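K.L.:
Predicted model and sequence follow; I will ask about them next.
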Amino acid sequence: MSGKGSNSAKLRQYNERFVLQALRQLREGSKSDLARMAHLTPAAVAGIVDGLEKAGFVKQVGKRLGLRGSPSVLYRPNANRLYSIGLKIGRRALQAVLLDFAGEVCASIERDYDFPDPAVVRRAGNAAIAEFSAQVARTEGATLAGLGIAAPYYLGGWSEELELPQGLGALWQEIDLKIFFKTDPGLLVCVENDATAAAHAELALGQGSRFRDFMHISIDSFIGGGLVLGGKVHAGPHGNSAALGPLPVSPSTLSGAAARPARYSSLLHRASAYVLLNHLRACGLSITRVRDLEPLPKEARQPVQDWLDDCAAALAEAIIAITSILDPEAIIIDSILPRALHSDLVAQVQRRFSQAAPIGIVAPQILSGTLGPQASAMGAASLPISALLAPDSSILMLGDEAGGLAGRLS
């Protein structure tokens, strides 16, 4: 949330979005709660909430008792009013989620592959879109807001590290993801970098909503990041802000780490999931997917711990650099690791940072992300909803012909 609403009649559509966004952030609230959060008069908010309830975007869920005066009616977003599809095109799998208006995943599909062959990705994505669209069509009063797609900008890059086919990157560079999948005409399609999409998800649906300025670190096949400033994700002029992979850190101490003739390594070569899998393979273990580490095989315990130590040390170095430049309130770390291993990693990063942080920086909170392996897909799914409903001053130029939220989605 940023800025303030306005009580001017000309801005009703903007205020309508502002109040709805406030309710989605609160998850549940009264008209008085929303008036305080949106900096609008109670009378203005009452009219907006009544209109949103009539259009099916919000619903009453009871009353708040125990306070002075009459009990307050509580409202929540109507989860079944609006849905969105999110696809994450990964280097080893395609993930698809159907997100409801309350921000909950109500269906998910995952399709593994050895490498992201465009034909395989298209078939898997089209199947998921068709299945989810049919599910929304069967839900009375529901509308599909759109399709969000999250993918690495260099999907075929670093082929040597992942043993991908040569020329794969060139194939993906020729593909326009906005028209890559089969969708109904007119359906809103949004495309975003996978790590940036994960930051969107944490900001909108996770504990990132507690902060106005934070760095989101996403450990996938390769590490990535997302920068949130002033309550908004900042992608940068080239869409590549917070690309943490190239950040220089000290060389790895892992016995199986590839020798690199340089004084420094890159964060990508120490804090990425592919490094963990390569380390396990160097230790004689045939584990090819991170999810196969849950439950953790006995023979993998020491190699995994070695990687956690090395990864945490690299992340602590990177966080010192990030904090020195940006002064964020928080660093939120999420990953595709099983949750127990992820928690261990975050705890080690916290400890190493507290031991190594130099004088002269204000230590941010270092926290665990809440969305895990589905973060990028959920972030992708949140993009069309945000594009349609988030407060945006450009709506003020539309006049009244858009007809409010109900009119735009009818």
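P.N.:
Nice, thanks for sending it over.

K.L.:
drop to CA atoms for contacts and neighbour counts, all remaining ones
P.N.:
OK.

K.L.:
Mind listing what's buried along the strand or helix carrying Val233?
P.N.:
In the assignment (DSSP states H and E), Val233 maps to strand 232-234. Residues of strand 232-234 classed as buried: Lys232, Val233, His234 (neighbour count, 16 or more other Cα atoms under 10 Å).

K.L.:
Other residues contacting that strand?
P.N.:
Strand 232-234 is contacted from outside by Thr196, Ala199, His200, Arg212, Gly226, Leu227, Val228, Ser241, using Cα atoms under 8 Å, 6 or more residues apart in numbering.

K.L.:
Alongside the first one, take a look at this:
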Amino acid sequence: MRSTRFEAFPVSTPTVVQIFTIVLSHGPVTRAEIARRAVLSPAAVTKAVRPLIEAGYLVEEAGEESRSALGRPATPLRVDGGRALFVGVKVTGDAVIAVLADLCCRVRVARHVALGDRSPEGVLVTVNELVAELLAEAEGFGVAVRGVGVALSGDVARADGTVRYSPFLEWRDVPLGELLATSTGLPVTVDNDVRALTVAEQWFGAGVGLSDFALVTVGAGIGCGIVVGGRVVSGAHGVAGEIGHLPLDPAGPECHCGNRGCVEAIAADSAIVRDVRARTGVPVADAAEALALAHAGDPGAREVYARAGEAIGRAIGSVVNLLGPERVIISGEGLAAYDLFAEQIRDAFTASAFGTAARCDVRTHPLPFEQWARGAAATAIQSFIGSDAREEQR
């Protein structure tokens, strides 16, 4: 596979990364506003942005002058999204979605292919083919691809790109980052899919400007990305946020993790399909058929969704009680059933949230699978500018 000439980000000191991230998330923004947000002196901001402007990563907005507190013209800065491109890849149990995104994480090209072979070898072939396609597309933009981000469910060690355990792919200890870096010739970042999506929401989506929020995903699994103090939390062992494995009922259904009564064993798509079959006697084939049956008014199917909503609501209550986020964003393909369990989520959350924690802003934010691949691209951008190294040092 063809490689691209390596180009490092001009400066990756903590101050420069902090300033660049502010402009990336909030731009166009003046130097004075950057100084306020970063708690830096104007001189420090001016020094930090100079090499980024010279290298073309930051540009001044012509004709957009405002006035500073001293009455001097203040020209806003913005990131030149077209300065670099990145590939983001989301791997599921039956498909691979890939996007070509610019430096502002705007999707320029998207690809979606079925995954016939879940083995590491099979996934590598599919991902390499998609990366090659998107590298060819990048040539049309006249801009080099600077990194590849890959996101998939499970226990992923971002530091070295090893997939320690992925239940949907049935993988253990696969050095995916190393294998893809060798085959693509590009820097590769591999992360848990929910954490990757959280990075995208923090920098470019519903979490912009929030120092503390959580992203709860519902669908094939139940996941949670956590941001505390402006930092995406992975935990000492890399598995922070696994609310899908909070045990709610010791006598409940067995979970694939080996425990009983986990949120995921009650509210994930496969659990809902299993329980709808049991309650109704209808041999629904998948989540779409279970949902259609519930929407048709079948009381047994609707009870299953109500129970799932209660489990999700209790899990969100636990997150809010422990971390006190300003906002909880609910997303994922499972939102297609939101009308069936929204009331139960709200009631269970309110009942389990302690005191003023119940004031947390809980909202939904539907995101198609393409956005999960965009999240993977966001992690590649994060690695390129050195923000991931800064996070690990904190």
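P.N.:
Great, that's in hand. A quick note: this is a predicted structure, and the numbers were derived from the prediction, not measured.

K.L.:
Now the TM-score, please.
P.N.:
TM-score for the superposed chains, counting by TM-score structural alignment, normalised by the length of structure 2: 0.77, backed by 367 aligned residues with a Cα RMSD of 3.8 Å.

K.L.:
my read: Ala381 of structure 1 touches Phe101, true?
P.N.:
No - judged on Cα atoms under 8 Å, Ala381 of structure 1 makes no contact with Phe101 at a distance of 10.4 Å.

K.L.:
Tell me which residue lies farthest from the centre of structure 1.
P.N.:
Relative to the centre of structure 1, and counting by Cα atoms, centre = their mean, the farthest-placed residue is Gly69 at 40.7 Å.

K.L.:
That one in helix, strand or coil?
P.N.:
coil (DSSP: H, G, I helix; E, B strand; the rest coil).

K.L.:
what's the answer for Ala181 of structure 2, then?
P.N.:
helix.

K.L.:
and if you look at Ala311 of structure 2?
P.N.:
Ala311 of structure 2 is classified as helix under three-state DSSP.

K.L.:
counterpart of it in structure 1?
P.N.:
Taking TM-score structural alignment, Ala311 of structure 2 has Ala314 as its aligned residue in structure 1.

K.L.:
who's in contact with that match?
P.N.:
Applying Cα under 8 Å, 6+ apart, the residues contacting Ala314 of structure 1 are Val249, Ser250, Leu267, Arg270, Ala271.

K.L.:
before we move on, back to that, the more surrounded of Ala381 and Phe101 of structure 1?
P.N.:
Ala381 (36 against 21; other Cα atoms under 10 Å).

K.L.:
Please, which helix or strand holds that one?
P.N.:
With DSSP H and E as the criterion, the answer for Ala381 of structure 1 is helix 375-389.

K.L.:
Same check on Ala107 of structure 1?
P.N.:
With DSSP H and E as the test, Ala107 of structure 1 turns up in strand 105-112.

K.L.:
tell me what that strand is packed against?
P.N.:
strand 93-100, helix 118-137 (3 or more Cα pairs under 8 Å, 6 or more residues apart in numbering; DSSP states H and E).

K.L.:
taking those together, which one is wrapped up most tightly?
P.N.:
Of those, the one with the most neighbours on average (mean count of other Cα atoms under 10 Å) is strand 93-100, at a mean of 26.

K.L.:
so who does the residue most central in space within structure 2 touch?
P.N.:
Geometric centre of structure 2, nearest residue: Leu197, 0.7 Å, by Cα atoms, centre = their mean. The contact partners of Leu197 of structure 2, by Cα under 8 Å, 6+ apart, come to Gly225, Gln371, Trp372, Arg374, Gly375, Ala376.

K.L.:
so what's whichever residue in structure 1 pairs up with the last one up against?
P.N.:
Looking back up the chat, that one is Ala376 of structure 2. Taking TM-score structural alignment, Ala376 of structure 2 has Ala380 as its aligned residue in structure 1. Ala380 of structure 1 makes contact with 85-88, 147-150, 190-192, 194, 197-198, 201, according to Cα under 8 Å, 6+ apart.
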